[in-house]
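J.: only geometry, no sequence info:
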C-alpha cells in the first residue's frame, strides 16, 4: 500500500456534547481509514497551549483555548492511503458555512467557533506533532483490517 499516512483527528467539545463521536468515527471507517489510536480525554491549559502554539499570540487564542478545555474531546489517530488529504476533504472547510453538504462540518457545523472537529493539515508538520502531543508510541496499534485487500490495489 503506497503513501500510507497517519493523521490526528479530534472531535471537539461541541461534537462530544452533541453525541457525534459515533457518526464521525463511522464516516472514517466507512471510507476505509483505519483507527490506530483513540482517547477520550479532557485537555488542560498546558496541552491547549502546546496544541495551538501557532495561535498563542493571536487575539482569539484565549477564546480558542477556553473552548477546547471546556469539556471532553475524543482524540484519534487514523491511518490509510493519503489519510491527511482524505480526512481534510471529509471534514470540509474550517468555516461550516463554507463547507459542502456531505462533509462533517457541512452536515454538523453551524458556527466557525463551534465546528465540531479538528484534523491535522500536513504529515511532517502538524500530524506528527499532534500525534506526539496526544499519544505515546505504545498507544498506536498496527494491525491489518480484514477488508484492506478490497480497499487498495
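T.: Looks like it arrived, so ask away. In this text, all values refer to a predicted model and were calculated from it rather than measured experimentally. Residues are numbered from 1 along each chain as shown.
J.: going forward, measure contacts between C-alpha atoms and count neighbours the same way
T.: Fine.
J.: mind listing what residue 21 touches?
T.: When contacts are counted by Cα atoms under 8 Å, 6 or more residues apart in numbering, residue 21 touches 11, 15, 74.
J.: second one coming, line it up with the first:
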C-alpha cells in the first residue's frame, strides 16, 4: 500500500470544508491513517517549501500557509499518490475537472485548498516533516 501526505490548506479550513474534502478521499477508497490540525510555523513551512524559499513568490506562500490552521493527513491505498492528485484536480480551479477538490473548493490558483505529495520520494520527505 502506498502512502501520501495531504495538507488541507487555510482557505478550505477557514470555510469549513475539511469534512467534505476528507469524504472525497474516503469515497475513493483511501484510508486516513493519521490526521491532525495545526498551525504551521514559518520554520515548518520553510522546510516543506524549501525548493521555493528563494523565489519571489515565496513570501506569499509563507503568509498563506501560516495564516490559520491547516489539517495534515496521511492517506494510504493502492496508487494513493496518483489517486489523490486526480481527486484534487489541477492547481488552477478554472482548469480543474468537475467534482475535484479544487473545482469544488479552491478560491484561486494560489489559494487552492489542498496540497498533495507528487511522488513516492516527496511523500516520504513530507510525511517526515509534518508527522
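T.: Done, it's in. Please read all numbers here as calculations on a predicted model, not as lab measurements.
J.: on that earlier part again, just the contacts of residue 21 of structure 1: which are in strands?
T.: Judged by DSSP state E, strands contain the following of the contacts of residue 21 of structure 1: 11, 74.
J.: for the contacts of residue 21 of structure 1, which one is nearest residue 105 of structure 1?
T.: Closest approach between the contacts of residue 21 of structure 1 and residue 105 of structure 1, by Cα to Cα: residue 15, at 10.2 Å.
J.: burial count for that closest one?
T.: A count of nearby residues for residue 15 of structure 1, using other Cα atoms under 10 Å, gives 22.
J.: do the same with the one 10 residues further on
T.: By other Cα under 10 Å, the residues close to residue 25 of structure 1 number 17.
J.: please apply the same query to residue 23 of structure 2.
T.: Using other Cα under 10 Å, residue 23 of structure 2 has 12 neighbouring residues.
J.: give the aligned equivalent of it in structure 1.
T.: With TM-score structural alignment as the criterion, the equivalent of residue 23 of structure 2 in structure 1 is residue 26.
J.: what of residue 100 of structure 2?
T.: Alignment note: residue 100 of structure 2 maps to residue 103 in structure 1; criterion TM-score structural alignment.
J.: do residue 115 of structure 2 as well
T.: Aligned partner of residue 115 of structure 2 by TM-score structural alignment: residue 118.
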